[in-house]
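Student: the sequence and its predicted three-dimensional model are supplied below.
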Amino acid sequence: MPSEPWSAPVAAGPVDATVRLPGSKSMTNRALILAALADGPSRLVRPLRSRDSELMAGALRALGADVAEDGDDWLVRPGGLRGPADVQVGLAGTVMRFLPPVAALATGDVAIDGDPYARKRPMGPILEALRALGVRIDDDGRGALPFTVRGRGEVEGGPVTIDASGSSQLISGLLLAAPRFAKGVEVRHEGPPVPSAPHLEMTVRMLREAGVTVETEPDVWRVAPGAIAAREWVIEPDLSNAAQFLGAALVTGGRVSVPGWPADTAQPGDALRGLLAAMGAEVSYAGGTLTVAGTGAFTGLEADLHEVGELTPVLAALAALASTPSRLTGIAHLRGHETDRLAALVAELNGLGGDVRELPDGLEIRPRPLHGGLFRTYDDHRMVMAAALLGLALPGVQVENPATVGKTLPNFTTMWAAMLAPGTRQG
């Protein structure tokens, strides 16, 4: 059930906080897949506990894997993948795209469905790719949820061509299960550029860390068949979830530090360093801690966000409060995310008095005095985060259904309040 609207708190002055982030959703859900297909037990150290990761764990349990809590960790013991099974993916792109290739390795039928809006998210390319690899899938011709994978316990694999311009997850889903295919896989992308390239780099990196041979060239990925090594996966903090906290430093002219920031990472959120600096922030990194300081004023942003589209809602909120215009491009694919994020941002920012125009592949945002009001969130966690950032500067921002942020950051509103409390540090 939707939660009551949340009154986004207004900043009483410059923030000065240290914020410790929970684990990366992207790493957690990739590690869960690899652990469930590994040659022995694996441990996930400090994984994210959120709706998306719990949905992935639940789906793998339904297929026969043992995902058990062990303190702050998860211990995963592979089992014989089997159906019949009913799997719910919620609104989680990683679950709905990563799970079908795994289900194809199960013996028996696996029925997959999700939240109502999930049935609108792009799935056709991965379903057709699996069919080309010999997998039987019944979807009544929709190319979308719900559908049933008729698992036969094995997948032949081999070469396949896919248009993954809608989501890099369509390729990652094939790659993660490919070592268990008899011939591995050669995935060739044909179409407009694949978005979110850092997420593909993360997939390739984690496969290699599990002992899998992966070769890449532009728009081609080859995964050799073989064992996936059981191992310990230490989950990095979710850097994309740092966006709104670091953005608070700009809005309030304060300072926010995030410890545990990896020096070398494939996470798209690492791009926040350059993006926030381009808006006028002072960004420093020392001893594994990233610190962003505001100067009391910040400018708009002109940026191609094709590879880091998930940062768009928070950056758009910052841009609406900036002193100069912004142009955010390369993000047409956001129309197929948790909601049509471009239309949602135009509607809600303009609803608070903004001047935002939708472009064929992005947003144009011009400075204009804003006011409070209801900010609808469309069951999209990033919209909640964007609204909270606006609320720092605008009295009266009411955030619809803040509980939807449980998708990736269940304790968000508590963390937000702690950031604003004078003299406090989280962790």
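Tutor: On my side now, so go ahead.

Student: okay, CA-based contacts and neighbour counts for the rest of this
Tutor: OK.

Student: so what's R150 closest to, chain neighbours aside?
Tutor: D109 (4.6 Å; Cα to Cα, 6 or more residues apart in numbering).

Student: can you count the residues close to that neighbour?
Tutor: Residues contacting D109 under the criterion other Cα atoms under 10 Å number 20.

Student: the stretch 1-150 of the chain: strands as residue ranges?
Tutor: 6-7, 16-18, 42-45, 66-70, 73-77, 85-88, 107-113, 136-138, 147-152 (DSSP state E, counting those that start in this stretch).

Student: can you list those in a markdown table and add distance to N29?
Tutor: Shown next, in a markdown table, are the strands of the stretch 1-150 of the chain (distance: least, Cα to Cα, whole Å):
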| stretch | distance to N29 |
| --- | --- |
| strand 6-7 | 29 |
| strand 16-18 | 26 |
| strand 42-45 | 10 |
| strand 66-70 | 12 |
| strand 73-77 | 12 |
| strand 85-88 | 15 |
| strand 107-113 | 17 |
| strand 136-138 | 23 |
| strand 147-152 | 20 |
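
Student: just the strands in the stretch 201-350 of the chain please.
Tutor: Going by DSSP E, counting those that start in this stretch, the stretch 201-350 of the chain shows strands at 214-217, 220-223, 232-234, 255-259, 282-286, 289-293, 302-304, 326-329.

Student: and the second one, what's buried?
Tutor: The reference is to strand 220-223. Using 16 or more other Cα atoms under 10 Å as the test for burial, strand 220-223 gives W221, R222, V223.

Student: so the residue nearest to R150 touches D138, yeah?
Tutor: No - using Cα atoms under 8 Å, D109 is not in contact with D138; the gap is 10.1 Å.

Student: next up, a structure to set beside the first:
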Amino acid sequence: MASVSLKQVHKTFPNGFEAVKNIDLDVEDGEFVVFVGPSGCGKSTIIRMVAGQEMVTSGEIKINGKQLKEINPKELSMAMVLQNYALYPKLTVEENLAFGLEKRGYPKEEIEARSREVAADLHLADIYNKKPKSLSASQRQRVALGRALILKPDLLILDEPLAGLEKEIRESVVQSMAKKHAEIKNTILYVTHSVKEAKILASQIVVMKRGEVIQKGTYKELYYKPENAFVAEFINEPDINLIDGQYEVLEGRAYITTELGEFYIKLEQKEMEEIHKRKREVIVGIRPEDITLGKGREKDSVRFSKRIEGVLKEEESTLLTMRVANRSFNTLMRGEYKGKADAVEEFCVETDRIYVFDRKTKELILAESKLNIKPNQYCWKS
């Protein structure tokens, strides 16, 4: 298959815009790496440089230990789908899918079998004999994706390959891609704005902002141990709730005061010594799914009452919206909400579910160490 290495890779466009800033990144053979981040953060530029579509301003890119600029294209089993679909207009869907395999001299029977398999996976069977000019944008996008997938390349580079697809088809294709990657185990670099796609597909997620890698890890690592408020907010659907607060240590106890109430944090003496012995401005992060409708636990929790301003029923849950500190504040409950949209309800947030970030640097100060499966255990940064 293929490994990819980026060392101090920098890209500045002729207009002076720094799209990528000194990126160090190693992708192991067989990894499915998904790049996420806001528009213009550099994720598409990175994979275009790996694909050889953009020149590197400085730094080096290696594939299988060899400098990209020294690799003969015939040496590398690579396919890509960038934002220009580039279908052959005079060929049918079937012929577009089969084109790459025919050029590589595959047997007719295998070409036909692979073409029909990909067409079924991408919901193209009913347009198999049509030409691109008669297809919708979604259909053309799926044909371009199929033309890359059918090759089963060692390295597959995909830039927003599902962005324009209908919801049901998109979900089906995501599941199919996850299954195929588990079978083939090729290396995939994938750009998306969808955290849900990244959660399903990625073995590693790279979160980017302003041309830099902010954090890399599995979905579980990014969700439970975000290094800063940006990652915590980005790796969550719906967004994590962020409210201002301050913490202080009084008489050997740590307290975090917020608009919702006062969180009491249990810490060992050694951990207490690592905390600044003064007030500190912070941001408290509370995930919507970690807020309980009702009284919750009596101990180690903060209870508060708020008026419901919005109710949005989702597939297996309900999103409730309220106002806290003049900001929109959400809770995600399982099942259907039985109350009224303007009702005043009681909510509960357990202390071992909060995240605390420095208000100035936005870096993580405290989070429950859920990955160690030890309740009420915390990791601190001083």
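Tutor: Arrived safely, thanks for sending. The model shown is predicted, which means the values in this text are computed figures rather than measured ones.

Student: need the TM-score from the superposition.
Tutor: Remark: TM-score between the superposed chains equals 0.25 [TM-score structural alignment, normalised by the length of structure 2]; 156 aligned residues with a Cα RMSD of 6.5 Å.

Student: just to revisit the earlier point, from A343 of structure 1, how far off is the residue nearest to R150 of structure 1?
Tutor: Taking Cα to Cα, to the nearest Å as the measure, D109 of structure 1 falls 37 Å from A343 of structure 1.

Student: quick one: closest of the strands of the stretch 1-150 of structure 1 to R366 of structure 1.
Tutor: Closest to R366 of structure 1 of the strands of the stretch 1-150 of structure 1, according to Cα to Cα: strand 6-7, at 25.4 Å.

Student: from A303 of structure 1, how far off is R327 of structure 1?
Tutor: Distance of R327 of structure 1 to A303 of structure 1, given as Cα to Cα: 7 Å.

Student: so these two - more neighbours on which side?
Tutor: Shown here are R327 of structure 1 and A303; by other Cα under 10 Å, R327 has more neighbours (19 against 13).

Student: returning to what we had before: how about CSV for the buried residues of strand 220-223 of structure 1, with distance to L174 of structure 1 added?
Tutor: Below are the buried residues of strand 220-223 of structure 1 laid out as CSV (distance: Cα to Cα, whole Å):
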residue, distance to L174 of structure 1
W221, 10
R222, 10
V223, 9
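
Student: R30 of structure 1: which of those is nearest?
Tutor: Nearest member of the buried residues of strand 220-223 of structure 1 to R30 of structure 1, counting by Cα to Cα, is V223, at 15.5 Å.

Student: leaving out chain neighbours, which residue sits closest to the closest one?
Tutor: That would be V214: by Cα to Cα, 6+ apart, it lies 4.6 Å from V223 of structure 1.

Student: returning to what we had before: A85 of structure 1: which of the buried residues of strand 220-223 of structure 1 is nearest?
Tutor: V223 (27.5 Å).

Student: T203 is in contact with that closest one, correct?
Tutor: No - judged on Cα under 8 Å, V223 of structure 1 makes no contact with T203 at a distance of 11.3 Å.

Student: how about the helices in the stretch 301-427 of structure 1?
Tutor: 312-321, 341-351, 381-391, 412-420 (DSSP state H, counting those that start in this stretch).

Student: mutual contacts of D109 and D138 of structure 1, please.
Tutor: Applying Cα atoms under 8 Å, 6 or more residues apart in numbering, one finds that D109 of structure 1 and D138 are jointly contacted by T148, V149, R150.

Student: in a markdown table, list those along with neighbour count and distance to V102 of structure 1.
Tutor: Formatted as a markdown table, the shared contacts of D109 and D138 of structure 1 follow (neighbours: other Cα atoms under 10 Å; distance: Cα to Cα, whole Å):
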| residue | neighbour count | distance to V102 of structure 1 |
| --- | --- | --- |
| T148 | 22 | 13 |
| V149 | 27 | 10 |
| R150 | 21 | 11 |
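
Student: SS state for E186 of structure 1?
Tutor: Put simply, E186 of structure 1 is strand when judged by DSSP: H, G, I helix; E, B strand; the rest coil.
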